[in-house]
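[1] Just need the structure, nothing else, for what follows:
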Amino acid sequence: MKKEALGKLVDIKTGKLDVNAGTEYGKYPFFTCAKTVYRINQYAFDNEAILVAGNGDLNVKYFKGKFNAYQRTYVIENKEVNLLSMKYLYYFMETYMIHLRNGAIGGIIKYIKIDHLTKAEIPLPPLDDQKRIAHLLGKVERLIAQRKQHLQQLDQLLKSVFLEMFGFFDKTYTNWTIDTLTSHTEIVSGITKGKKYKTDELIEVPYMRVANVQDEHFVLDEIKTISVTKNEIKQYRLLAGDLLLTEGGDPDKLGRGAVWQNQIENCIHQNHIFRVRVNDKSRINPDYLSALIGSPYGKSYFFRSAKQTTGIASINSTQLKKFPIVIPPIELQNRFATIVEKVESIKTHYQQSLNNLETLYNALSQKAFKGELDLSRVAVLVDVTP
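    Take a look at the predicted model:
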């Protein structure tokens, strides 16, 4: 398939505005390097464009109409409308973004130069085939967005059910016993990486990193291992029902954690993660405890207690041990845990569907940009917005 340097097909500009130029209820979209699209009352562009974040996570967006842009956001405009479909370019840039991230320059804040865009080699099938590819990938992308929305709705459902069941809407939770977390749990920080051992009798085991522990779920697609002693395995080994909490990060991520269900055998945890193990499950249900800590009630406590520096907040074991745990009747906690189990079963179904769709999208996009996709049964549709 013929390829062409992107710079020969498009004009690439940048916005002129400071990142803080937006207005909350502005009339027009304001594109910065964030994934979120903000608003503004003045527009500088009125066309069909691809927006590429010049730093940060280097995301890509498509828009047609009046808008404005931050000075580190690249605005790509088509100058060869008979050769290039902008929606096809959008989906090409989605796949090319992996290359851009790998080639990004810098440390914590990565950035790309205009050459990374102008020198990109884009495959150029016939214009109608480009539109077919955009239509096909767009359908799969919308299904992916739908599955993600379903998962978010289920998470919101659980949070609302929790607040309603345990009286956090009308403050009736204050009628129940409130005690310190340390009175009902064992709280342990994890293994320190990079330790030096005097023995060669080490055992390699999987361990949970901060990146693995998210809000109410685990991300287990990349599991790393560490070599430790037999005693350390015994000390740090995770058991079903353990609540894992990260010690810090962005302020809105305080209290981030999930209940371990023994997804990985003989797994331990690193020192930036707290393991909270309930002493008596006839008094405290781990699913209830996890929801309590992750609720507005829990996050409010951690936000007040945390040490904060330059946008990073962290808690220590002393603050965690003092967490004021509300203790409703165990029957009510168990009823909530049953709801959690049912919702998690539905989420597992949606997550598998999402994984399959993302695999399909990746396979289709790879074939499409190699010219290996059979497009004979794909209709040519106009104006399919990503």
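[2] Please count neighbours and contacts with C-alpha atoms only from this point.
    Fine.
[3] Tell me, how many residues neighbour residue 318?
    Neighbour count of residue 318, defined by other CA atoms under 10 Å: 10.
[4] Am I right that it falls within a strand?
    No. Using DSSP: H, G, I helix; E, B strand; the rest coil, the assignment for residue 318 is helix, not a strand.
[5] how much space between it and residue 187?
    According to CA to CA, to the nearest Å, residue 318 and residue 187 sit 10 Å apart.
[6] what are the ranges of the helices in this protein?
    Taking DSSP state H, the helices of the chain run over residues 86-103, 114-118, 127-165, 230-236, 286-294, 296-305, 317-321, 330-368.
[7] next up, for comparison:
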Amino acid sequence: MWEKVKLFDVCRPKQWKTISTKHLQTSGYPVYGANGKIGFYSEYTHVDPTLTITCRGATCGSIHITDPKSYINGNAMALDDLKSNTSIRFLYYYLKTRGFEDVISGSAQPQITREGLEKIEIPLPPILIQEKIAEILDKADELRRKDKDLRDKYDELAEAIFMDMFGDPVRNEKGWDVKTLKELCLKIGSGSTPSGGNESYKNEGISLIRSLNIHQNKFKYKDLAFIDDKQADKLKNVIVEADDILFNITGASVCRTTVVPSNVLPARVNQHVAILRFDKEHVAPFFAVRLLSNAIMNRHLYAIATQGGATREAITKEQLQKLEIIVPPIHLQEAFAKKNELINQLKAQTNAEKSEELFQSLLQKAFKYELTID
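    Next up, the predicted model:
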């Protein structure tokens, strides 16, 4: 077991003077705030790379390592005067794994204070072990970043092909036919959560797809829930079929959408996910999902979900039914779908999910004393 010490034993957390947004510049020394780099300034507060913790707002608890010669704004806590017996990257990975849920205070405006940080303890193996662990995690992090960047470029390519073929789907400058989802869908509907909530889920059985599984043009299998036949029978009005579009209708992930993968069937959806089942004679599923996830269309959908100053993002069934979308000739949709499928095949070869899982696994092992150090 490694020695445990107080965070304050290895550094001196401090908030520096905040630079107002109007004083930020387009060039100079990088300025770090609540969301990492936020601009530039003519002066810097820190010569060496420094670990920062976002201490206010929605991103409270996010951590960054600054570039050399940076200005650290007051919305981020700088861990100054880091002692020589502590590796900055080892501390970064440990705090990233630990999280700050137990030191964040305030509900309307989350914040982290110096007093809150005083309770944090960190494991402190010898510096050579810290550096070796950080080196292993750096390599895994680099791999996952490269895979993610490659996946993102494939998504950008698909988006560019869509825009080239069909143009802006909201302005419809190419003059395609326009119809409502009610006219184009054989089914629009969401389900419910079985009584008992999380406690009622099974280890196997029929998939229950929730909003956390739906990401933009991607299905995440982590935390996929399962229900038994009896529970599924109560949700027989939301049986998911092959090529159904899954669309998040409430919460922070509202408007995320993807095509259901065949390997999760049979499946049902809960109340936060809508099934959009298009009539394939008029709409190709992979055209539809790219249309709904298009950046311009997604902004349009989000505006609908938040109209009227709603405190919680949500799109109703009625709003979905009334949503108008472009309907190019089906042969063009299918031609795009073939190109999209090729891009998806290339994306699948990036191993982005595997490299993410590897990185997260190594993070957990590193601080459970399970990582082998040669």
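[8] and the helices of the first structure, which is most packed in?
    Of all the helices of the first structure, helix 286-294 has the most neighbours on average by mean count of other CA atoms under 10 Å, namely a mean of 23.
[9] and that helix, how far from the second structure on average?
    For helix 286-294 of the first structure, the mean deviation from the second structure after alignment is 1.3 Å (mean CA distance after the TM-score superposition for the first structure).
[10] Quick one: work out the angle between that helix and helix 330-368.
    80 degrees (axes from the mean of the first three to the mean of the last three CA atoms, to 10 degrees).
[11] one step back: for the helices of the first structure, give me TSV that also has distance to residue 269 of the first structure.
    Listed next are the helices of the first structure as TSV, based on distance: least, CA to CA, whole Å:
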stretch	distance to residue 269 of the first structure
helix 86-103	29
helix 114-118	39
helix 127-165	25
helix 230-236	7
helix 286-294	17
helix 296-305	21
helix 317-321	15
helix 330-368	23
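[12] Quick one: closest of those helices to residue 275 of the first structure.
    Ranking those by proximity to residue 275 of the first structure (CA to CA) places helix 230-236 first, at 8.5 Å.
[13] The closest one - contacts with which helices or strands?
    strand 268-269 (3 or more CA pairs under 8 Å, 6 or more residues apart in numbering; DSSP states H and E).
[14] Which other helices and strands does the strand it packs on contact?
    strand 203-208, helix 230-236.
[15] Quick one: average offset of that strand versus the second structure, please.
    Relative to the second structure, strand 268-269 of the first structure is 1.4 Å off (mean CA distance after the TM-score superposition for the first structure).
[16] how far is that strand from where the chain is centred?
    22 Å (CA atoms, centre = their mean, to the nearest Å).
[17] Just the residues contacting it, thanks.
    Applying CA atoms under 8 Å, 6 or more residues apart in numbering, the external contacts of strand 268-269 of the first structure come out as 190-191, 205-209, 233, 236-238, 275.
[18] So which bit of the second structure is that strand matched to?
    Counting by TM-score structural alignment, strand 268-269 of the first structure pairs with residues 268-269 of the second structure.
[19] From the opening residue of stretch 167-176 of the first structure to its closing one, how far?
    10 Å.
[20] Give the buried residues for it.
    168, 173 (16 or more other CA atoms under 10 Å).
[21] Stretch 19-34 of the second structure now?
    19, 24, 29-34.
[22] just stretch 64-71 of the second structure next, same as before
    64-67, 69-71.
[23] Throw the contacts of strand 268-269 of the first structure into TSV and include distance to residue 169 of the first structure, thanks.
    Listed next are the contacts of strand 268-269 of the first structure as TSV, based on distance: CA to CA, whole Å:
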residue	distance to residue 169 of the first structure
190	35
191	39
205	44
206	41
207	38
208	34
209	34
233	42
236	37
237	37
238	34
275	29
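[24] who wins for neighbours among the residues you listed?
    Neighbour-wise, those (other CA under 10 Å) top out at residue 275, 28 neighbours.
[25] mind checking how far residue 137 of the second structure is from residue 181 of the second structure?
    If you go by CA to CA, the gap between residue 137 of the second structure and residue 181 of the second structure works out to 47 Å.
[26] wait, I meant residue 99 of the second structure
    42 Å.
[27] Equivalent analysis for residue 16 of the second structure, please.
    From residue 16 of the second structure to residue 181 of the second structure the distance is 52 Å (CA to CA).
[28] mind listing what residue 352 of the second structure touches?
    144, 147-148, 151.
[29] Could you see which of these carry over to the first structure?
    Compared against the first structure with both residues aligned by TM-score structural alignment, their matches' CA atoms under 8 Å, those retain 144, 147-148.
[30] Now flag whichever of these is closest to residue 286 of the second structure.
    Of these, the one sitting nearest to residue 286 of the second structure (CA to CA) turns out to be residue 148, at 21.6 Å.
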